[in-house]
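Trainee: Please find the sequence and the predicted model below.
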Amino acid sequence: MTPFHRLRRDRRGATAIEYGLIAALIAVAAIAAMKGLGGKLQMTFSNVSSNMKVS
């Protein structure tokens, strides 16, 4: 059997690539969620800070 045929039958590399793509998708979703939440958190902390200065 030629090396090309052995490589074609081997599925371990495909599984590793699939897991890598899933991890990348999760990372992109987490970054997007943090980016969207970041502005709201900054506004909340600013409001808390300004209310503490007034008190």
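Mentor: Okay, I see it. Numbers count the residues shown, from 1 in each chain.

Trainee: For the rest of this, base every contact and every neighbour count on C-alpha atoms.
Mentor: Will do.

Trainee: Against R8, how distant is the most centrally placed residue in the chain?
Mentor: Centroid-nearest residue in the chain: A27, 1.0 Å away (criterion: CA atoms, centre = their mean). In this structure, A27 and R8 are 30 Å apart, going by CA to CA, to the nearest Å.

Trainee: ok, second structure coming up, stack it against the first:
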Amino acid sequence: MKFFRKLRRNEEGATAIEYGLIAALIAVAAITAMTSLGTNLSTTFTKVSSSMTGTPPAQNP
């Protein structure tokens, strides 16, 4: 019975889970930012490449 009382008071596992959740949240935010940045960079490089080869960039409607 003492084991269960001691186990219930132990918060080390909860702290580890909290750190894991924080790390996962940071990873999701970083992946989202990198994906958005990658798309923007791709668009920019496409425009630069088009202007260097002489083809006009596509116009957005």
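Mentor: Sure thing, it's come through. Since the structure is predicted, the reported quantities are computational estimates derived from the model, not experimental observations.

Trainee: Show the residue spans covered by the strands in the first structure.
Mentor: Using DSSP state E, the first structure contains no strands.

Trainee: in it, which spans are helices?
Mentor: Secondary structure of the first structure, counting by DSSP state H: helices at 3-9, 12-54.

Trainee: Which of the ones you listed has the highest mean neighbour count?
Mentor: helix 12-54 (a mean of 11; mean count of other CA atoms under 10 Å).

Trainee: now for it, which elements pack on it?
Mentor: Using 3 or more CA pairs under 8 Å, 6 or more residues apart in numbering; DSSP states H and E, no helix or strand is in contact with helix 12-54 of the first structure.

Trainee: For that helix, what is the distance to the chain centroid?
Mentor: Computed by CA atoms, centre = their mean, to the nearest Å, the chain-centroid distance of helix 12-54 of the first structure equals 8 Å.
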